[in-house]
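> sharing a model prediction with you, sequence too.
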Amino acid sequence: MAATPLLLALDQGTSSSRAALFDNQGRLIAQASAPLAIHYPADGWVEQDPEAIWGSQRQAMAQLEARLTPEQRKNIVGCGITNQRETTVLWRRSDGIPCGPALVWQDGRTADLCQQWKAQGLEADWRQRTGLLLDPYFSASKVQWLLGHEAAATAAAEHDDLCFGTVESWLLWKLTAGQRHCSDMSNASRTLLMDLEKRQWVDRFCEQIGLPHSALPELVPCRGDFGVIAPDLPFAGVPIRALLGDQQAATLGQLCLKPGEAKCTYGTGAFLVVNTGTELRRSDDGLLTTLGWTDAKGNPTYCLEGSLFNAGTVVQWLRDGLGLINNAAEINDLAESVNSSGGVMLVPAFTGWGTPHWDPSARGLLIGLTRDSSRGHIARAALEGIALSVANLVCLAEQAIGHSLGELAVDGGAAASNPLLEAQANSTGLQVRRPANLESTARGVALLAGVQAGVIDDLQDLVATRSQGAELFTPTMDAGQRQRWQSRWDNAVKRSLHWSDGDQA
């Protein structure tokens, strides 16, 4: 009997790095993870150490490799890399040393810069070319800030020794010992520097932020041959065959392959992604147009996306900030200890709002407290706040595509919460499908690597596996209740907007 080919996925996230092994049917064989610190040096600032990002990923790789048999190790035919997107790294080409911290996608320190660009009338052109808005979320303003505030970055640029990349680019550089400096089109589409239709870097936008053309990574399709893992690293010699941003990877991992199919991932943030096929759909309501993935020739599948900056961080705050729970799983029992939130609402805008408000000055809000409010009410309000935020994205997406999504596939760590998914079904009116394995992000990039390696003929052949072991959550709330709930939520959200910019008393 022929050995089953295996696929390695490196999944570098905001709070941890993971390494996972799948077979060519997308079944998880083994996995390992390593934590990653996040630093908050000032209000709205979120950064990480680039070397810590790499060290965390290497640690997860080493742990996974140690758990495998020699036979499993021998049968690995390819590796895929997926990553937290928008997070921005600058380093020196000559020695690979970072030129300052990695500015994380949540970082809002460039809000004033983005506002200046808007005041100069630049947003319409940027939005038309890239599908994105002028917001600190994306990489462009982060690059300009680093070039203006980190002496090492300024010097490297002056000496033509600078490399720019998002996290997949940084990891590929480290994995290949500096042999490859590339960015795939899914990640590049989140930088504000790539033309969505032409799938090329926009020179004018790079000039706007002061980024030398020589610092740009080679722009490549999402699957291809991207070198091999260097000799002194875990999984040495394994060919790297796929690069994909984490939300696009999760969409593939959920096998949302047809236009109109959608998934929501609940990780550090929450991200709704709707497949729009080869059609580049645009939204006037704050949804983003983005590149989902490409084939080996660069032919694209596009998506609409809604982005929330805080989801899993809400649970972490209840645990680490308030001490309301001892571990993340406790929030479910606590939420289920009450029949409702008792009128309490928690708006999770800790680091500003993404879709649809795009307000970096928004802040979190806990409202509706009475003397009878309990830990259970706050826990339930926290989960409902995540669900209601996503429900707003679903409504906007359905308006943009002109029909109901019908079903919402979900994944990510917080999707293990039954109360959250019950609230998600009720707040959207959709059936919510939770797969047996929540690691859809790693699975998606592994499957793409498998197609490139020739061990998967067509991802469509795997669609029948979506229902295996899946759990379904159906709405129990009528339309009138849902509308009143959403209206009350919208009122709470409005109160959170512009909080830190002095517009609120």
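Received the coordinates, thanks. Residues are numbered from 1 along each chain as shown.
> going forward, measure contacts between C-alpha atoms and count neighbours the same way
Noted.
> for this structure, which helix is longest?
The longest helix of the chain (DSSP state H) is helix 375-401.
> in that one, what's buried?
Residues of helix 375-401 classed as buried: 375-394, 396-397, 400-401 (neighbour count, 16 or more other CA atoms under 10 Å).
> likewise stretch 115-132?
Glu123, Trp126, Arg127, Arg129, Thr130, Gly131, Leu132.
> for the fourth one, helix, strand, or coil?
Using DSSP: H, G, I helix; E, B strand; the rest coil, the three-state assignment for Arg129 comes out as helix.
> from memory it sits against Leu196, does it?
Yes - using CA atoms under 8 Å, Arg129 is in contact with Leu196, at 6.2 Å.
> look at the closest residue in space to Arg18 that isn't next to it in sequence and give its secondary structure.
Using CA to CA, 6 or more residues apart in numbering and skipping residues adjacent in sequence, the residue nearest Arg18 is Ser33, 4.2 Å away. Here Ser33 is strand, with the state taken from three-state DSSP.
> what about Ser33, distance to Val273?
25 Å (CA to CA, to the nearest Å).
> between these two, tell me which one has more neighbours.
Val273 (32 against 22; other CA atoms under 10 Å).
> can I assume that one sits in a strand?
Yes - the assignment for Val273 by three-state DSSP puts it in a strand.
> can you tell me the closest non-neighbouring residue to it?
Glu305 is the one closest to Val273 (CA to CA, 6+ apart), at 4.5 Å.
> can you check Ser139 too?
Per CA to CA, 6+ apart, closest to Ser139 is Thr191, 4.5 Å.
> now do Thr476
Thr476 sits nearest to Asn426 (CA to CA, 6+ apart), 6.2 Å away.
> what distance separates whichever strand or helix holds that neighbour from the middle of the whole chain?
For Asn426, the host element (DSSP states H and E) is helix 418-428. Mean C-alpha position of helix 418-428 versus that of the full chain (CA atoms, centre = their mean, to the nearest Å) differs by 21 Å.
> comparison target, given below:
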Amino acid sequence: MSSYVGALDQGTTSTRFILFSPDGKPVASHQIEFTQIYPHPGWVEHDPEELVSSCLECMSSVAKEMRTQGIKVADVKAIGITNQRETTVLWDIETGQPLYNAIVWSDARTGDTVKKLEAQPGADEIPKLCGLPLSTYFAGVKVRWILDNVKEARECYDRGKLAFSTIDSWLLYNLTGGLNGGAHITDTSNASRSMFMNIETLKYDEKLIKFFGVEKLILPKIVSSAEVYGRIGTGPFANIPLAGCLGDQSAALVGQKAFEPGQAKNTYGTGCFLLYNAGEKPIISNNGLLTTVGYHFKGQKPVYALEGSISVAGSCIKWLRDNIGLIESSEQIGELASQVDDSAGVVFVTALSGLFAPYWRTDARGTILGLTQFTTKAHICRAALEATCFQTRAILDAMAKDSGKPFTKLRVDGGMTNSDIAMQIQADILGIEVERPAMRETTALGAAIAAGFAVGVWKSIEDLKDINTEGMTEFASKTNEEERAAMMKQWNRGIERAVGWLE
């Protein structure tokens, strides 16, 4: 009997369910996009109910595909979950119903909330306690905004019935039964993005809870990233164990098999997220990076990561396609960028919702500089790709300072890595080798690995050594140090002009 493992990957713009074979190869999958809600400039929301229904739809479609391949549901030993992190749902514990749309991680409405929190006594202590700066990015700030601005949520909170979930927790609750015994839980990798958990004890911290003023909030129980949490309560996979849970960037770290301290990966999705395996002790950054939980398998010590986050990566390509009409398809950006040797002096600071690491400037906005009569849309497309690559370089430089170790290789995955030109630009800006696997669903693979470990499909990291090693592509840098320094100098001039736009 074969032992398959499923992975439910609930991302920022789409949901997918992928079934993996014991050798880590995808054998069936289904993906659907869901509604992006933009009520005001800088605001991004999702319908929490639609997120759940999108998961169920993807799972049902894969079940049908399995039948055509002769794969039995009983051969699926476990299902893991990976998810967009920080996106926040507040719901009524008595009804199981959300009281507001999910506020997405990239939503920038909470700038004033951040300023108020920064002015509170004890604000300087927060990064040391939870590993995160006060920013529009993280869940705790979004919770505070909802309590201050949504009457229905505030009334529920005052009654002591308001529950908090990030998307992993919301899905786990609903998939394990909801009001009929659903588990209100979250794993350590997701809890480390809430601003409520102490980064060293991995428990909720009274100082943090009090700082955000959420003493009555019902928080999910913190569990490990690999254990059996319960069983699927409905649909074709009913009674299959839910057994792994990792925030999407932690899942990609696991999927890239970056299990050794010093190994790093970069995921180019809606945003861009670079994680560095820091080992069993947290490193508090002095250079604008985040301290987070990489993964925490049951019965083992947690593994920490340093993280650099770029708020806009693939979403800029979508913006160029849908809002501006510069391209007709996402693939076209690479085709156009490859038509020119450089951006002809154009710098595109893609701060469409501010700048994340290592700058942390919520007052920055998207800025295109260096336009001339010579500029074509090919130059702008190339500058858009370069923007993500320059920000990745800034993060890697910060990581090298924090860790004391220079990088020799970067493992990559995510949608933008399908573009050879984007990855060659990345190698040229970094001056190191960029390594891309043939199978790029590493986020889903990471969730599957966590679930597989929990139920014994894989017993050890050694069992994974041959997974996703075929067809690796390596991009070598074609630039010298002087050229790279000149490129970064021009990029930094662009940053100087993009910040301070909002008063």
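That came through fine. Computed from a predicted structure; not experimentally measured.
> can you tell me what Val347 of structure 1 aligns to in structure 2?
Using TM-score structural alignment, the partner of Val347 of structure 1 in structure 2 is Val349.
> list the contacts for that match?
The contact partners of Val349 of structure 2, by CA atoms under 8 Å, 6 or more residues apart in numbering, come to Arg365, Gly366, Thr367, Ile368, Ala384, Ala387, Gly494, Ile495, Ala498.
> show me what the residue nearest to Val273 of structure 1 lines up with in structure 2.
Using TM-score structural alignment, Glu305 of structure 1 pairs with Glu307 in structure 2.
> residue with max distance from the center of structure 2?
Gln373 (38.4 Å; CA atoms, centre = their mean).
> look up how far Gly345 of structure 2 lies from that residue.
12 Å.
> now do Lys221 of structure 2
In terms of CA to CA, Lys221 of structure 2 sits 51 Å off from Gly345 of structure 2.
> picking that back up, other residues contacting the helix holding Asn426 of structure 1?
Against helix 418-428 of structure 1 from outside (CA under 8 Å, 6+ apart): 332, 335-336, 380, 383-384, 386-388, 390-391, 394-395, 414-415, 431-432, 473-477, 482, 485-486.
> next secondary structure after it?
Taking DSSP H and E, what comes next after helix 418-428 of structure 1 is strand 431-434.
> what stretch of structure 2 does the helix holding Asn426 of structure 1 fall on?
So helix 418-428 of structure 1 sits over residues 420-430 in structure 2, by TM-score structural alignment.
> what of stretch 437-456 of structure 1?
Against structure 2, stretch 437-456 of structure 1 falls on residues 439-458 (TM-score structural alignment).
> buried residues in the matching stretch?
439-455, 457-458.
> kindly report the same for stretch 75-84 of structure 2.
Val76, Lys77, Ala78, Ile79, Gly80, Ile81, Thr82, Asn83, Gln84.
> excluding chain neighbours, what is closest to the fifth one?
What it means is Gly80 of structure 2. Using CA to CA, 6+ apart, the nearest residue to Gly80 of structure 2 is Gly244, at 4.2 Å.
> pretty sure that neighbour is in contact with Ala454, am I right?
Yes - here Gly244 of structure 2 reaches Ala454: they are 6.9 Å apart, a contact under CA under 8 Å.
> got any residues that touch both of these two?
Common neighbours of Gly244 of structure 2 and Ala454 (CA under 8 Å, 6+ apart) are Ala226, Glu227, Val228.
> which of these fall in helices?
Using DSSP H, none of these sit in helices.
> sort out for me which of the residues you listed are in strands.
Counting by DSSP state E, those place Ala226, Glu227, Val228 in strands.
> for the residues you listed, give me JSON lines that also has distance to Asp168 of structure 2 and neighbour count.
Rendered in JSON lines, the data for those read as follows (distance: CA to CA, whole Å; neighbours: other CA atoms under 10 Å):
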{"residue": "Ala226", "distance to Asp168 of structure 2": "13", "neighbour count": "27"}
{"residue": "Glu227", "distance to Asp168 of structure 2": "14", "neighbour count": "23"}
{"residue": "Val228", "distance to Asp168 of structure 2": "14", "neighbour count": "19"}
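> closest to Pro358 of structure 2 among these?
Proximity of those to Pro358 of structure 2 (CA to CA) peaks at Ala226, which lies at 30.7 Å.
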